[in-house]
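Trainee: could you work out the structure for the sequence below:
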Amino acid sequence: MLDADFFHRWMTAAADSVDREANHLTELDSAIGDADHGSNLHRGFAAVRAALDKELPQTPGAVLMLAGRQLIATVGGASGPLYGTLLRRTGKALGDAPRVARQQLAEALGVGVAAVAQMGGAQAGDKTMLDALLPAAEALGTSFGAAREAADAGALATVPMLARKGRASYLGERSIGHQDPGATSSALLITALAETDGASGGDA
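Mentor: Here you go, the predicted structure:
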């Protein structure tokens, strides 16, 4: 079972990953976006880390809701509302339970991903963060490792896609051949989740 400490460590691992990959995310975004995805997420997850270090909520859902609020408050552009909605809606779906099973998290993440899809009006194949998140949420029902593999594969699969949503869609066919930065950062989030599970001793 996964408790609030596990979710705190997941968010910390995500912040560490964004720290390491911020320049790469910005490089990807410079090709088809505003060249600020890495710096925006770096600022947002730094705020998440600071908030959780100051006050650790007592339930998994509350951890994610706090993280989501911080991202909405500190991340500019579309990324803040989208990532914030993902975490807040996932946290809300987890409710007040002090511990949750992986299957419960998979179902809650599905709720969060659906909220992102509704907010952005996007679907699978549009070359967005959903191309990593949708398969990851489904695969999480099997294992954390499967979710990581699905997210990584989904992000890579955006390279040949034509962007149909977001800033990249303005480029038309010039968006083809570039990996989507949002899908890439989403894969980092799922990888951080799998690594947190691994550090805890295995699939919960």
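
Trainee: make it CA atoms for all contacts and neighbour counts henceforth
Mentor: Fine.

Trainee: quick one: the helices in this structure?
Mentor: Ranges of helices in the chain, per DSSP state H, are 4-32, 37-54, 60-74, 79-94, 102-120, 130-139, 144-156, 181-199.

Trainee: only the buried residues of the longest one, if you could.
Mentor: The neighbour-count criterion (16 or more other C-alpha atoms under 10 Å) identifies 4-19, 21-29, 31-32 as the buried residues of helix 4-32.

Trainee: follow-up on the earlier one: include distance to Arg164 when you put the helices of the chain into a markdown table, please.
Mentor: Compiled in a markdown table, the helices of the chain are given as follows (distance: least, C-alpha to C-alpha, whole Å):
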| stretch | distance to Arg164 |
| --- | --- |
| helix 4-32 | 12 |
| helix 37-54 | 18 |
| helix 60-74 | 24 |
| helix 79-94 | 17 |
| helix 102-120 | 11 |
| helix 130-139 | 12 |
| helix 144-156 | 15 |
| helix 181-199 | 14 |
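
Trainee: following up with a second sequence; could you model it the same way so I can compare the two?
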Amino acid sequence: MTDAIPLTVLTDWLHRFRDAVVAQRDWLTELDSAIGDADHGANMARGMTAAVEKADQTAPATADELFKTVGMTLVSTVGGASGPLYGTFFLRLGATLGPVSDVDPAALAAGLRAGLEGIVARGKAEAGDKTLFDAVAPALDAMDAALAGGASAGTATADAATAAATGRDATIALVARKGRASYLGERSAGHMDPGSASATLLFETLAAAVAG
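Mentor: Take a look at the predicted model:
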């Protein structure tokens, strides 16, 4: 399998994402305090810490087992919206990848897309709603475009991370239409969506793990 991504890299990605949300916990909480419940940073840090710990303990041998473990742990340990949304994302990702230990970049992109579809099914978010969708969707579009053009997994995931950050920054000007932030109406404009911020960390750490 050319340019295949081994399970060790996917596991490293989860460790890096855990480290990133722990390191940025206060920033994510600060973002959420402006337009939400001020718990996104704490929830993500607690959830990913528990999920990675569980994965390390059980040492899954295949991608579906790894992401099922992470997804189920997030759903069971994280309150608010982030647990069910990220949990669903990882569960769909694992189910789509299946019982493999090496993942083709195109298969990973398809799995990530299935994860986004799971988020949409749960949260009904669309582009411009000022949610994590606004970072994840452009990231996946960029990844698909790069792979379609023959780019390596490293280039494709780096493009995805850049697009996620652009989408994240664009949420500042948006008026929230979903979640707790939507209660603020026009006052939600001028603030970055915390979900899009953590989603950008997800793609930045994926790119870092693939790059090694």
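
Trainee: please work out which of the helices of structure 1 is packed deepest.
Mentor: helix 130-139 (a mean of 26; mean count of other C-alpha atoms under 10 Å).

Trainee: show where that helix falls in structure 2, residue numbers please.
Mentor: Taking TM-score structural alignment as the measure, structure 2 aligns residues 133-142 with helix 130-139 of structure 1.

Trainee: what sits up against the matching stretch?
Mentor: With C-alpha atoms under 8 Å, 6 or more residues apart in numbering as the test, stretch 133-142 of structure 2 has contacts from 109, 112-113, 116, 120, 125-128, 156, 159-168, 171, 196-197, 199-200, 203.

Trainee: give the aligned range of stretch 61-78 of structure 2 in structure 1.
Mentor: Under TM-score structural alignment, the match for stretch 61-78 of structure 2 is residues 58-75.

Trainee: gap between stretch 96-110 of structure 2 and the chain center?
Mentor: 16 Å (C-alpha atoms, centre = their mean, to the nearest Å).

Trainee: repeat for stretch 54-69 of structure 1
Mentor: On C-alpha atoms, centre = their mean, the centre of stretch 54-69 of structure 1 falls 15 Å from the chain's centre.

Trainee: kindly report the same for stretch 123-142 of structure 2.
Mentor: With C-alpha atoms, centre = their mean, you get 11 Å for stretch 123-142 of structure 2.

Trainee: just stretch 91-106 of structure 1 next, same as before
Mentor: 17 Å.

Trainee: what of stretch 13-33 of structure 2?
Mentor: The answer for stretch 13-33 of structure 2 is 12 Å, by C-alpha atoms, centre = their mean.

Trainee: how long is that stretch from one end to the other?
Mentor: One end of stretch 13-33 of structure 2 to the other measures 28 Å (C-alpha to C-alpha, to the nearest Å).

Trainee: which residues does that stretch contact?
Mentor: Under C-alpha under 8 Å, 6+ apart, the answer for stretch 13-33 of structure 2 is 38-42, 44-45, 48-49, 52, 191-194, 197-198, 201-202, 205-206, 208-210.

Trainee: change it to 7 Å
Mentor: Contact with stretch 13-33 of structure 2 is made by 38-42, 44-45, 48-49, 52, 192-194, 201-202, 205-206, 209, as judged by C-alpha atoms under 7 Å, 6 or more residues apart in numbering.

Trainee: which part of structure 1 lines up with that stretch?
Mentor: Counting by TM-score structural alignment, stretch 13-33 of structure 2 sits on residues 10-30 of structure 1.

Trainee: how close does that stretch sit to structure 2?
Mentor: For stretch 10-30 of structure 1, the mean deviation from structure 2 after alignment is 0.3 Å (mean C-alpha distance after the TM-score superposition for structure 1).

Trainee: ok, now stretch 84-93 of structure 1?
Mentor: Counting by mean C-alpha distance after the TM-score superposition for structure 1, stretch 84-93 of structure 1 comes out at 0.5 Å.

Trainee: chain center to that stretch: distance?
Mentor: 11 Å.

Trainee: okay, it sits on what stretch of structure 2?
Mentor: Under TM-score structural alignment, the match for stretch 84-93 of structure 1 is residues 87-96.

Trainee: which residues are in contact with the residue of structure 1 most remote from its centre?
Mentor: Relative to the C-alpha centroid of structure 1, counting by C-alpha atoms, centre = their mean, Glu173 is the outermost residue, at 26.2 Å. Shown in contact with Glu173 of structure 1 (C-alpha under 7 Å, 6+ apart): Leu162.

Trainee: please pull up the equivalent of it in structure 2.
Mentor: Checking TM-score structural alignment: Glu173 of structure 1 goes with Glu186.
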